[in-house]
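Student: predicted model and sequence below, questions to follow.
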Amino acid sequence: MKDEKKEISRREILIGTGKIAAGAAIVSVGAAGLIAPRSSKAAQFPWGYTKLDVQHVGDIAYEEWYKNFCCQAVVTGLIKPLQQKMGEPYASLPLDAFKWGHGGGVGWGTLCGSLNGAGMATGFIAGPEGEKIINDVIAWYAGTELPIYKPASPKGNFRNVNQSDSPLCHISVGKWMEKEGVKFFSPERKERCARISADVAMKTASLLNDWADGKYKPAHGSNVKDNGITTQENCMECHGDKVPTPIT
């Protein structure tokens, strides 16, 4: 009788252990299901493109700047319409992941966040071909009096536009602030950067539309090939007579 009880107890333990293991497996599979991408198919890279309404892209970017600043504003202006038009894989892309690019990279004043955003969005869309497009956008940004964009319902006003001659946030915004006579956290500066984000998103969308039509032709050459070193166009402005030069 004792042996029978032992056998029953042993059997119950084994069955109970099996139930626990099965439950753990179900939980594990369930958790994996929760974090799995929405599409079971692996996304081919690049993700592709369909032509966008350039004005609509700019309007989205302008509004988004006041929520998450320049980098995320431009990514959102370009990617959000593609999420709506094309679905996956764009639909699963978390746009909040791009906020870090504001202020030239969390305020470090390097490449303007709007250009960072344009470059990342163009990378998803066109892959390596996108490099020529963002190169042209950067050259346009540095050589154009901005902002151009005029919102239907402005959140602020300012007097001046300026040509930065540089893709760097620090130089671009610094020159404009001096010209406008305002501080960085002023409403005028915020409005200026929101509109420039719209400008960059719109310029990028315009070039991408040409690319989609097979009409895009790169306009700007390679700074590295032209100068033998990574560079922008106005070295003397920051370096004075201490410009780094390549060894020849």
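Tutor: Cool, got the structure.

Student: hey, let's count contacts and neighbours off CA atoms from now on
Tutor: Fine.

Student: and A73, what is it in contact with?
Tutor: By Cα atoms under 8 Å, 6 or more residues apart in numbering, the contact set of A73 is 60-65, 114, 117, 197-198.

Student: structure two is appended below for comparative analysis:
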Amino acid sequence: MMNVNRREAMGKIVGFAGMAAGAAVMSQSVFAADGCPIDGAIGVGSDGGADLGANLLTYVELDPFAVAKRAYAAYGRGGCMYGVFDAIVKELAIQGHDDACNFAAIPTNITVYGGGGVKGWGSICGCVNAAAMIVNILDVEQTAVIDAMNRYYEKTPMPRGDDNFLTKIGAPTRRDDAGALLTADKISQSTAHSILCHTSVTNWSAASQFGGHHDAKAERCAQVTAEVAFKTVEFLNLSLNGELTIDPELERYAKNNDECVSCHTGTTREPGAYIGSDVNSKMECQTCHAPHDEIGAIPHHAEESCSTCHPK
């Protein structure tokens, strides 16, 4: 593997950053022009899990604030998934270590699709999607880091909104209808109780009283993007130093699931022994599914169109 200095790596990054967002296919001449080896340049392999595990990239300790600042700015260019992924990859690429060239060769705009819970579908939040994507190619405790990040996102009031953090990432930058900056007291906080985009945004909208198409939502999501990038790097740094533990308040296993998994867990049952639906999930169940004894009549507004009360 070649060694590259910081200036060389940054030159490679600038070349890729200038490409149009969403352009995921690159010619071999692009790699060749930048002096990186083509065969095996990005050590993720193409032969499935075994090959991937044998070709992980080296993680080096990063400054969480530097990554968070990049992520906040990148949100405006490509959304939440792009913001987290682009920030971590580019910081790794400028560190001048043996794998810097490999990180510089990654076209980070392949992650633009993840915004809005995958092109507006409201599924997995692009922030945690990006965190898992970068962790997946690093030589770290992958499951532990992903578990820690997902649980943090699920259980922590966000965005953090403290003055020190906002100053270091350069926030806020967006304004309300009166032209005033959308400060932390206006943005408010909410807890997602889920890693799904639509749940996270819905809970925030209810807490802040801002509509989902207001600039306040963009400011909130930009700050959450920065926070997830920051925490991902913190967890990666701890993993690198063999110090990653899970805060008891952010336990790796959702305790509220206990009464659910006693019946709804993964099994090898066949039709003759089937009892109830099998579930394979670490997410909190009751965020979306009420306990059986709480399931009652259909809500009074169920016959109305969703858009009656929840317009775009």
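Tutor: Cool, the structure landed. Given the structure is predicted, the values throughout are model-derived calculations rather than measurements.

Student: of all the contacts of A73 of structure 1, which two lie farthest apart?
Tutor: E63 and G117 (15.1 Å; Cα to Cα).

Student: the more surrounded of the two?
Tutor: More crowded of E63 of structure 1 and G117, by other Cα atoms under 10 Å: G117, with 29 against 21.

Student: the more buried one -> structure 2?
Tutor: Matched by TM-score structural alignment, G117 of structure 1 corresponds to A130 in structure 2.

Student: which element is that match on?
Tutor: helix 126-135 (DSSP states H and E).

Student: how close does that helix sit to structure 1?
Tutor: Compared with structure 1 after fitting, helix 126-135 of structure 2 deviates on average by 0.5 Å (mean Cα distance after the TM-score superposition for structure 1).

Student: which residues in structure 1 does the helix or strand following that helix align to?
Tutor: Per DSSP H and E, the first helix or strand lying C-terminal to helix 126-135 of structure 2 is helix 142-155. Here helix 142-155 of structure 2 aligns to structure 1 at residues 130-143, judged by TM-score structural alignment.

Student: ranges for the helices of structure 1?
Tutor: Remark: helices assigned in structure 1 by DSSP state H are 2-35, 54-86, 113-126, 130-143, 169-180, 187-212, 223-227, 235-239.

Student: what about the match of helix 142-155 of structure 2, how far off from structure 2?
Tutor: On superposition with structure 2, the mean distance recorded for stretch 130-143 of structure 1 (mean Cα distance after the TM-score superposition for structure 1) is 1.0 Å.

Student: could you do stretch 189-202 of structure 1 as well?
Tutor: Stretch 189-202 of structure 1, aligned to structure 2 and superposed, deviates on average by 0.4 Å (mean Cα distance after the TM-score superposition for structure 1).

Student: where in structure 2 does that stretch fall?
Tutor: Counting by TM-score structural alignment, stretch 189-202 of structure 1 pairs with residues 217-230 of structure 2.

Student: any idea how far S164 of structure 1 lies from D199 of structure 1?
Tutor: 14 Å (Cα to Cα, to the nearest Å).

Student: and these two? Which one has more around it.
Tutor: Neighbour count, other Cα under 10 Å: between S164 of structure 1 and D199, D199 has more, with 27 against 22.

Student: wait, doesn't that one sit right on P147?
Tutor: Yes: assessed by Cα atoms under 8 Å, D199 of structure 1 is found in contact with P147 at 6.7 Å.

Student: adding distance to A42 of structure 1, write the helices of structure 1 out as a markdown table.
Tutor: Formatted as a markdown table, these follow (distance: least, Cα to Cα, whole Å):
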| stretch | distance to A42 of structure 1 |
| --- | --- |
| helix 2-35 | 15 |
| helix 54-86 | 15 |
| helix 113-126 | 14 |
| helix 130-143 | 21 |
| helix 169-180 | 36 |
| helix 187-212 | 23 |
| helix 223-227 | 35 |
| helix 235-239 | 44 |
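
Student: tell me, how many residues neighbour E259 of structure 2?
Tutor: E259 of structure 2 has 11 nearby residues by other Cα under 10 Å.

Student: ah, wrong one, I meant P151 of structure 1
Tutor: 16.

Student: pretty sure it contacts A61?
Tutor: No: with contact defined as Cα under 8 Å, P151 of structure 1 does not count as touching A61 (10.7 Å).

Student: kind regards, and thank you for your time.
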